[in-house]
Structure formats: C-alpha cells, structure tokens
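Visitor: this one's sequence-less:
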C-alpha cells in the first residue's frame, strides 16, 4: 500500500488565532458551545481527518483576562467533550491532552480507557508536562517543578499508565450467564509498580478497547522532550519553520527510537501547519490581513509575554523595536527558543512578531492557494520531514471548511491522501500496530517453548 499523509485537526472552539473569535465567520461563544464543536467534528470527519486534537491548560491566562482577553481563556475539558462527541461520529479519532505533572496515573489511565471504550477504539492521549507557573499555583505549589523533574516524572507516569491499560487481557471477559463466570481471573493482572514518583498496585478497573489502548501522542521539542517522545510516543506533534529543521527533527526522532529497539515506522511525526487558503494568492493574503487587523495590541503583548517565559513585560518596550533578550525559564524552553529564532530570522519587531505567531504560536504558517498549500505538504512528506500534519485552521469553521473543500481534494488528486477511512479505530487508520498485551505475549512465548 502506498504511504499516505496522516492528518490531525487542531480545533479549539474559540479558534486558533488569538483574534479569531472577533472574525465575523466565527461564533464568539465557540469555545464553550457544544453544538459548534459537534459541527467541527462532523466537518473533520467529512474531510477524512484521522483525529480531532485538543490542547489543554490548567490555568487561566491572567494577562489575557485583565486586558480584555481572547477566547482561549476558558473552554471544555477535552476528555469530557470528546466523550460526548464520539457517539456522534463513526471514524474520527479524538486526541485529548492530559498532564503527567498534575494527574495521577490511575485516574488518567481510567478516564482515557473509558473514552477509548466509548469511542470503540478512537481515543488518543496527548502527553504533556504542563509548563506554567499559573498551573503550579492551582496545585498546591509555589512554583512549577524544574524542566528535568517534569520529564523524569512523565517517563515513569507513561510507563505506569501503559501497565494499567494492560490489567485485563483482551479475552479476559467471558460473561457467561449460564455458568455464572463473568471473567477469567487468570487474565487479570496487578500492576505492582513501585518507582521514584509513583506507587500503584492496580489493576485498572476498565477493560481494553478494540484498539488495545489509546494512541500515545507527545509534542517533544527539547532534548528531554525528544527522549520521552522517542521512547513512549506513537505520534509526535512538532513545531518547525523550515524543511531543513523539520528533516533534522524527523531523523533525530526516528534514530532515537531505533536505538531503543522500536520500529521507526511505528512513530509518526506530524508538524503543525496553519493555512490561510484562498482561491487566489490575493484572497489568501486578504484573509490573513483581515485576521491580523483584529488583534488587540494588549492581547499581542500578553501572548508574547507568555510565550517568552513571562520574564519580560513587553508593554514597557517599543513595539516597533526589536524583541529584547530574555533568559530561558523552566517553562516551554523549546518554544521560547523558537520564538527567538523567528524574530531573528525575519528581523521582526515586537509587533510584527506577535502578529505572526498570533496564528499558530510558532507552528508553520502558509498563506496561499490550495495548490500551494498542497505543494508544501507534499514537499515535506516526500522528503523525510513529516509522516503527516496537524492542521491548525486560524479561524473556524471557515478555515477548516476551506481545507476540507479545497486542499483535501487536491491531496487526493495527487494520490497523497485517503479517499475513504481504512478502519474504524484510530490506531488502524494511522497505520499503527495493535499493542499486544504483554501478559498475553509472555504466556504465548511460554507455551511455544514448552
């Protein structure tokens, strides 16, 4: 089978661009409108997307609130939302974000296993370590944990969650009414984990789903993040600005995974792409300029204050001057470095920088026709820079509809994208292998050797 591009749809109801909620096409209450999220899910499924992806935070951006703010200030908890959307769709996957820093493995494993059963095998977990001081203040901490600590905890956390997801073997539940045997007790297993950060006895009280367990997703950029992704992730979202840097990241992740004994083909690298799509270049540029004109200066400053680690108050600087130097903080180090790279490469002023990153926070932005967008996706896909892409429509629903109605047919015409779903589970649609339960594997090996 010819390899095809995989596509995720990043669809926050309030829009991706910080000013999108002010656009006439987007409902102002989209962030907390279930009907709007339902519309987005159905449109994504019509476009044959692999999954609906949602990021999530554990704090309110106070800068945004005090200055009037943008729509990311409040929204749904992703697993709750996806549990409601899953029965309304049949093939679309649902990738929800949850934190290894502020959630215990048992609770997290349980809610994602539940979503996986509710969706009949279409759930994914986006693993994050949550890098903000504001979130720390909501969880009994005076300051956030150091970067290295968060990733050490994350590594162990994912390991425990995977063990919990294997508590029941796939055929453990007999449910024989005549005999009265509900499950085979020999096919349920204690977790018995004792590590540096967690002590979990198990087993989990949720059975396995048709896809074995939820797809594990990660967005590693830093060295610690790449190490975690290469060891644990099946899908990796990344922010890249150039083909060359995307290729470097792709090669690095694949080689790290291979060195750990994993099959590199079973790890999908999917950079984020934010497209402004027009039937002509001029129309695409007009869409970009219209949205840019809606950015409030205070929101642009607030956005950069957060993305640069919160060590600068950029309102004290000339917005038409250069971005001042700022030390890397314990927050999102890789994103802070990427912002500096973007500012330096384009010689952006502070104003120009927030106008550019307002769309996608450092992910690759394309302004052009459907053919030009498809050209760029094809170039990256065919030159070892991506296995697929996480599409971030700048405003909704129009940005998503433009991609589905204009770019998807172009990709299909080039033989780069599916014309129908291959399966009913997220794992199979992504071309990822079924995770054989380790307890079942051990038993099978013992039987073969006997």
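Guide: Cool, got the structure. It should be emphasised that the depicted structure is a prediction, and the values quoted were computed from it without experimental measurement. Residues are numbered from 1 along each chain as shown.

Visitor: only C-alpha atoms for contact and neighbour calcs from this point on.
Guide: OK.

Visitor: close enough to count as contact, residue 280 and residue 372?
Guide: No. Applying Cα atoms under 8 Å as the test, residue 280 and residue 372 come out as separate, 9.9 Å apart.

Visitor: Which one's more surrounded, those two?
Guide: residue 372 (18 against 14; other Cα atoms under 10 Å).

Visitor: Packing partners of the helix or strand harbouring that one?
Guide: Following DSSP states H and E, one finds residue 372 within helix 370-382. Where contact means 3 or more Cα pairs under 8 Å, 6 or more residues apart in numbering; DSSP states H and E, helix 370-382 is packed against strand 268-278, helix 408-413.

Visitor: who touches the longest one?
Guide: Same thing as strand 268-278. For strand 268-278, contacts defined as Cα atoms under 8 Å, 6 or more residues apart in numbering pick out 6-7, 234-240, 246, 250, 283-285, 287-288, 359-360, 363-370, 373, 385-394, 399, 402-403.

Visitor: make it 6 Å
Guide: With Cα atoms under 6 Å, 6 or more residues apart in numbering as the contact definition, strand 268-278 has outside contacts at 235-239, 284, 363-369, 386-393.

Visitor: now the last one
Guide: The set of residues that contact helix 408-413 without belonging to it, under Cα under 6 Å, 6+ apart, is residue 417.

Visitor: Take this one as well and set it beside the first:
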C-alpha cells in the first residue's frame, strides 16, 4: 500500500455548547443556551471550516443526573444537529456519537448513511458502548450490559452496519429512462446476518455516498476498548493528558492494529486539546493558575465520580488517601476508572489531589501561540498524536486558537492552508473502501481470467 509522502496534522473541534465541565458555562461571552441553539453550532462549524479543520464532533450520553455537567443536561441529539450543520457547510467533516448498546444496527446504518448523503460524504460515527450504567433503565433494561459483552456486541454491531452500507454496489442504479431500468437488481445485496447479538436481513434502502462509507471513530481506553479501536477505528479520540502517556497510547494502539493485519497509518490518533493561550507564557500560566484556584472541589469530585457511575466521593475525607474502591463497580468507564485507581495508588494521592488531577482536563498546552504550536508539533513529530480534537466552548479561546495558533502551524508546513478534497476521508488521508460485493466480483473475474 502506498503511504502518504508526508504526514499531515489533523484538527477537529468538539462543539460542547455550555461545556462538558462545570465551569465554562459562566463565560460571559457564551450564550447560556448554546447547547440547544442550532445557530451556535452552525456558527462554530463554519468558523472551524474557515480555519480548515478536518471535522467537528458532537459528544453524547444517554443518561444524566442532577449533578451532570451543564452541556449534557440540555442538548440536541447529534444526528439531527449534524444534519442541520451539513446543509450550512460544504467541506468540514461531521462526526457524531451513537451507542451500540441501546440502538439497533439497521437504524444506525440508515441514520449515518443519510447524514453521509446529505453532507455529500462528510459523515463519521463515533462508536461508543455507553459507560453509564443508569442508561439501561432508559431503554427498558434493569441492568447495564457487562463490560466485555458491550465490546463484543459493539464489534458485531459495526460489522453489521458496514455490511448494510454495502447493500448497493456503486453502479446499482442505472436510472435509464429509455429502457425503464431504475435498479440493476443483481447489484442489490441482502445481508442475512445471524450472529451472537443481532439478526439482520437487509438490504438497507440507501446507496453509498461519494466517500463510500462514513468514517469510524472510537474512544475506549480499557484493554477491550483499545482492542475494538484497533479492529474497527479509522480515528480515535484519545484521553492522553501528557506527552509520555500520549506516546504510550499511540504506540500501543498502532501495534494492536498491526497485529490484526491493519495498516496502522490508517488510524488517526486525536487526543483532546484544551489549551490556555495568551500573549506570553507567563500570562498564560497566570490565567491557568487562576482558573485552577477558582475550581469547585465538589464539582471536581462529581467529575471523578462519573467514571465510577457517579459514585459519591463527597462522603470521604478529602485529605485522606484516595479511598479503597474494591467494592465499587467498574462496569462504567472502565479504562478511565482503572487509570484513576492505578495512578492514585502509585503516586499516593489524597482524594483532593486526585480530584484536581482527574476532575478536570490536565493540559500540557499553556503558553503563547508560539509555545502552543511548538508543543503541538512536539506531540505530532514525537508520535504521540496524529492531530488533536479541540474542545470548543469559550468563544475567546477558540478565536485565539484559530487566529493565532493555526497560522503558525500552517507556516511550519504542519497543517493545510486549504482543503484538497471535500469528503471527510479526503481530509484524513483515508482511502474510499471498495464495496465488498464489487470487490468479490472483481476477484472472481480475475481468478477466472488466469
């Protein structure tokens, strides 16, 4: 397989409305109803497109509590939202989250296939298995699926969806008025899938878009999550919070993909990015320190508790060692929970220290625009990332990144100055997957010709 002559940095924007933390919503420049204001999403998607970002990304979760972060309390459904954004943009990729635990493959194939057609090949699906156990009761179940079952189900789910996306070969519709032939019936294919978790006949009543299929993203950090990402993902949203952790995740995921026979260069690793930018490094560090000092410890504890299905950490002594959680379920965000427990034990953290470490996004990216760009380059060149997914809530921070950091990355030859294509796959340097039925027919013909 021919590799790209030069790696290109990729940039995405998570549009989080009033914020997936507990503090951003208080920014006076942010509309207090941003998470349900479609015009806010359209405006910020257009701004990201003007800056030549690869994609915008909409997070989702099917369960909330009164202590859930503001954005999740009151937000638009991702596919509905992205369909509106698709009609008002022309190039930027559109990635949304849908769970494999509480949906059906046929519905998801149809929804994302429709978004891919509406956007003319710009759709991407962030595959999640749902970490929060409370979601089960919103979908008629008393208990959440076990962690291993969720990932086995997810793998089969994605296989079924991708099979449905190939229901029609690319030339299945001659639409020949002279002969009265709308469909070449030999190029419509049933799936007839019967597996451990799903039974789906097909075909899907929708043809493929110009990029073939939506791009698959994934973000699991447990061993099962990484295995799933290595098997199915074309992009991963990594939780790496420092350079060494980023390099370790990058190497591990790509090695797992290579072991499965995949080209690891065709999985783009995109850690989250929450920079603090100012004119000078000193000013940025002062801003970061002030923000740290203003944090509410109770809300940080809630954020830590979310990894443990909203376990209540307020009942523990803040300055005692991080509590023993051996009796607490890890059937939620297992990889994140395991990391918190491990680091707290290794570094002998108190609960207060753990709350400040894990209740907010820790960032290596604090400084002037030049410093931020240099750190992005270090991660990219050092194989800790193929790009970044920027969390967008505060308007001023987003403007600084677009207007001050992106031009430096462009001057250094790291990031595009214009789009070279108009599909998400073209932005990410990913090939258009051949329709499986066309591929099988081509291979059969080649064998017959030998």
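Guide: Now that the structure is in, tell me what you want to look at. The model shown is predicted, which means the values in this text are computed figures rather than measured ones.

Visitor: which parts of the helix holding residue 372 of the first structure are buried?
Guide: 370, 371, 372, 373, 374, 377, 378, 380, 381 (16 or more other Cα atoms under 10 Å).

Visitor: Let me have those residues in TSV, extended by distance to residue 202 of the first structure.
Guide: Rendered in TSV, the data for those read as follows (distance: Cα to Cα, whole Å):
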residue	distance to residue 202 of the first structure
370	50
371	52
372	52
373	48
374	47
377	44
378	46
380	43
381	42
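
Visitor: ok, the residues you listed vs residue 339 of the first structure, which is closest?
Guide: Closest approach between those and residue 339 of the first structure, by Cα to Cα: residue 380, at 21.5 Å.

Visitor: excluding its backbone neighbours, what's nearest the closest one?
Guide: In this structure, residue 380 of the first structure finds its nearest non-sequential neighbour in residue 386, 5.8 Å apart by Cα to Cα, 6 or more residues apart in numbering.

Visitor: List the contacts of that neighbour.
Guide: By Cα under 6 Å, 6+ apart, the residues touching residue 386 of the first structure are 269, 270, 380.

Visitor: Output those as JSON lines; include the columns distance to residue 108 of the first structure.
Guide: Listed next are the contacts of residue 386 of the first structure as JSON lines, based on distance: Cα to Cα, whole Å:
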{"residue": "269", "distance to residue 108 of the first structure": "24"}
{"residue": "270", "distance to residue 108 of the first structure": "24"}
{"residue": "380", "distance to residue 108 of the first structure": "34"}
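
Visitor: quick check, nearest of those residues to residue 26 of the first structure?
Guide: residue 270 (26.4 Å).

Visitor: Indicate which one of the helices and strands packed on helix 370-382 of the first structure is closest to residue 134 of the first structure.
Guide: Short answer: strand 268-278, nearest of those by Cα to Cα, at 25.4 Å.

Visitor: After superposing, tell me the mean distance of that closest one to the second structure.
Guide: In the superposition against the second structure, strand 268-278 of the first structure averages 1.3 Å from its aligned positions (mean Cα distance after the TM-score superposition for the first structure).

Visitor: tell me the most buried of the helices and strands packed on helix 370-382 of the first structure?
Guide: Highest mean neighbour count of those: strand 268-278, a mean of 27 (counted as mean count of other Cα atoms under 10 Å).

Visitor: How about residues contacting the next helix or strand along the chain from it?
Guide: Per DSSP H and E, the first helix or strand lying C-terminal to strand 268-278 of the first structure is helix 281-292. If you take Cα under 6 Å, 6+ apart as the criterion, helix 281-292 of the first structure is touched by 276, 277, 278, 367, 368, 369.

Visitor: by how many degrees do helix 281-292 of the first structure and helix 370-382 diverge?
Guide: Here helix 281-292 of the first structure runs at an angle of 80 degrees relative to helix 370-382 (axes from the mean of the first three to the mean of the last three Cα atoms, to 10 degrees).

Visitor: how much does helix 281-292 of the first structure stray from the second structure?
Guide: Mean deviation of helix 281-292 of the first structure relative to the second structure after superposition (mean Cα distance after the TM-score superposition for the first structure): 3.6 Å.

Visitor: Can you give me the buried ones in that helix?
Guide: 281, 283, 284, 285, 286, 287, 288, 291, 292.

Visitor: Once you drop chain neighbours, what's closest to the third one?
Guide: Once flanking residues are discounted, residue 284 of the first structure sits nearest to residue 278: 4.1 Å by Cα to Cα, 6+ apart.

Visitor: before we move on, back to that, which ones among the contacts of strand 268-278 of the first structure are found in helices?
Guide: residue 284 (DSSP state H).

Visitor: Can you name the residues that contact the residue nearest to residue 348 of the second structure when sequence neighbours are not counted?
Guide: Of all residues not flanking residue 348 of the second structure in the chain, residue 321 sits nearest, at 6.8 Å (Cα to Cα, 6+ apart). With contact taken as Cα under 6 Å, 6+ apart, residue 321 of the second structure is in contact with 349, 350, 351.

Visitor: what's the closest of those residues to residue 34 of the second structure?
Guide: residue 351 (32.9 Å).

Visitor: quick check, nearest of the contacts of residue 386 of the first structure to residue 34 of the first structure?
Guide: residue 270 (27.2 Å).

Visitor: For residue 377 of the first structure, see how far away the closest one is.
Guide: Going from residue 270 of the first structure to residue 377 of the first structure by Cα to Cα, to the nearest Å gives 11 Å.

Visitor: what comes up buried for the helix or strand hosting residue 148 of the first structure?
Guide: Using DSSP H and E, residue 148 of the first structure falls within helix 147-165. The neighbour-count check on helix 147-165 of the first structure (16+ other Cα under 10 Å) flags 147, 150-151, 153-158, 160-165 as buried.
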